[in-house]
Each structure stands twice: as structure tokens, then as C-alpha cells.
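K.L.:
Next one to model:
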Amino acid sequence: MRRVTILWFLVAACLGVALFLVKYEVQDREEKLAALHREILANQEAVHVLEAEWSYLNRPSNLEAMVRRHLDLVPLDTTRLGRIEQLPIRLPSFEEAGTMTAGIREAAAATDDLPAFAPPAPLPRPITISAKVRR
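P.N.:
Okay, the predicted model is just below:
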């Protein structure tokens, strides 16, 4: 009987120590959880402040003032538009170039003469407008 009592006393002591350790572990984790909640709330408030600042800075009147202050934009007029003839000639793709080269070699072998290719004509310089339009 004495051994059983000692055994139950040891089991109760171990359970008491385990309960003590679990209690303080739970308290520690609750403190960490509360700290994380405070940090999340602080971050959410910071995000709200940043969104409000972003909305304030993206007001159309504010953007228009910054564009006028920092960019030298002028309205687009029709003299700055080009014609289709001014576009550069499209270069052949890799596959097309291979078949074209083979066709040129066959034609050159048949006539013993290489065809002459002219480079594309240079493009005209774009028109620049230096006058600023003021409203």
C-alpha cells in the first residue's frame, strides 16, 4: 500500500509540474498573440494613412499641377503625324530569310550573277515643336 501511495504522489507531482509549465507557456503565447494583434492594428492604421495620402496625391487637380510643373507637354497636332510610306520596311523573319537566301542562291547559280539589294531609304526626321502652349 505504501508503494502505491508513493507512486500516486509522484504522478500527482509530475502532473502538477506539467500543469505549471503548460500554464506559463500558455501565458507566454497569449502575450505574443496580443503583441502580434497590436502590430497588425498598427500596420492596418499605417496602410489606411498611406491610402489616404495616395488618394490625396492622385487628385486630378494635383496631378495636373505636377504635370504642368515638371513635364513640358504640348498638344499633339496633325503635322507631327506621319504617313504609312514613312514606316521602315519590315525585315523578313528567320524562316523567311532562310528560304529567301536559298532562292537567291538558286537564282545566282542559274544566272551566275548576284542580285543587287538597295538599303531602305532613310526616314525623315520627326518634326519637333518648341513652342509651349499655355492655357
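K.L.:
okay, CA-based contacts and neighbour counts for the rest of this
P.N.:
Will do.
K.L.:
How is residue 91 assigned, secondary-structure-wise?
P.N.:
Here residue 91 is coil, with the state taken from DSSP: H, G, I helix; E, B strand; the rest coil.
K.L.:
what's the burial count for it?
P.N.:
Look at residue 91: counted by other Cα atoms under 10 Å, it has 8 neighbours.
K.L.:
for comparison, sequence B:
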Amino acid sequence: MRRMITICAAVTALASGAAVLQLKLAVQEKAEAVEALAQKIHEDREAIRVLEAEWAFLTTPRSLQEKSIRFLALMPPNAEQVVTDITRIPFRPKGVEAGEDPGVLLPTRAKPEEKPKNDKADEDKKGQSL
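P.N.:
Prediction:
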């Protein structure tokens, strides 16, 4: 009987030792994966920072102006080309008159016309759809 208890204890100790070793290896593997992921995140953040700095450099007003002159043959507007009075905007559609200066450069949209409401017809439609 004593021998059986000793054998069971030894087998239990070996099994628990193997389980602890397997758990240790799994934890180390996960820790390495987390470390690799953290390194990848750091590299990606650094790449994003570099790209944002590059984008900021490439989109400076001076750089954009030089590129527009070189590639698009666009020149900065002259003082005579700037329209200060909105009533003198060229190519205004016929029949559209400009009113007082609203303080904005873009015209606003016209409000859509409202349909007259027929309360009884609306109530009938609601009752039928339920």
C-alpha cells in the first residue's frame, strides 16, 4: 500500500512538473509575441510620425505654390484679378441678382418650398401603414 501511494505521488509530481514546464513555455511564447507586437507598434508609430512630417513639409504654402507654378502653369493672382464687390462676379447666371454683401463669398442655397399639409390625409396614411 505504501508503495502504491509513493508511486501515485511520484506520478502526480511528474505530471504537475510537466504541466508547469508546459505552462512556462506557453507564457514565454506569449510574452515574446507581445514584445514583437509592441516593437511593431513602435515602428508603425515612428513611420506615421515620419510620414506626417513629410506631408507637412510637402504641403507648405510655399512648396505648393512652387509646384503649381512648375507643373500647372498657375500664377498667383494679381491685385486686379481680385473681386471685392460680389455684384461684379463674372458669369453670374441670368435672373440671379446679388443682394447686399452678406459677409461670405459663397451664396447660400435657396430654402426648399414647403408642401401644404393635409392633416387628415396624413393621419389616414399613418393608420393604414400600421
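K.L.:
TM-score for the pair, please.
P.N.:
Once superposed, the chains reach a TM-score of 0.58 (TM-score structural alignment, normalised by the length of the second structure), with 96 aligned residues with a Cα RMSD of 3.2 Å.
K.L.:
Tell me which stretches of the first structure form helices.
P.N.:
With DSSP state H as the criterion, the first structure has helices at 2-57, 60-70, 94-111.
K.L.:
Now render the ones you listed as TSV, adding distance to residue 82 of the first structure and mean neighbour count.
P.N.:
Compiled in TSV, those are given as follows (distance: least, Cα to Cα, whole Å; neighbours: other Cα atoms under 10 Å):
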stretch	distance to residue 82 of the first structure	mean neighbour count
helix 2-57	37	12
helix 60-70	26	11
helix 94-111	28	12
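K.L.:
Roughly how far does the residue nearest in space to the middle of the first structure sit from residue 44 of the first structure?
P.N.:
Of all residues in the first structure, the one closest to the mean position by Cα atoms, centre = their mean is residue 54, 17.8 Å from it. Look at residue 54 of the first structure and residue 44 of the first structure: by Cα to Cα, to the nearest Å, they are 15 Å apart.
K.L.:
picking up where we left off before, residue in the second structure matching the residue nearest to the centre of the first structure?
P.N.:
Using TM-score structural alignment, the partner of residue 54 of the first structure in the second structure is residue 55.
K.L.:
Residue 49 of the second structure versus its match, what's the distance?
P.N.:
10 Å.
K.L.:
Format the helices of the first structure as TSV; extra columns: distance to residue 88 of the first structure.
P.N.:
Output for the helices of the first structure, formatted as TSV (distance: least, Cα to Cα, whole Å):
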stretch	distance to residue 88 of the first structure
helix 2-57	42
helix 60-70	33
helix 94-111	17
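K.L.:
Which among those helices is found nearest to residue 76 of the first structure?
P.N.:
Among the helices of the first structure, the nearest to residue 76 of the first structure by Cα to Cα is helix 60-70 (15.7 Å).
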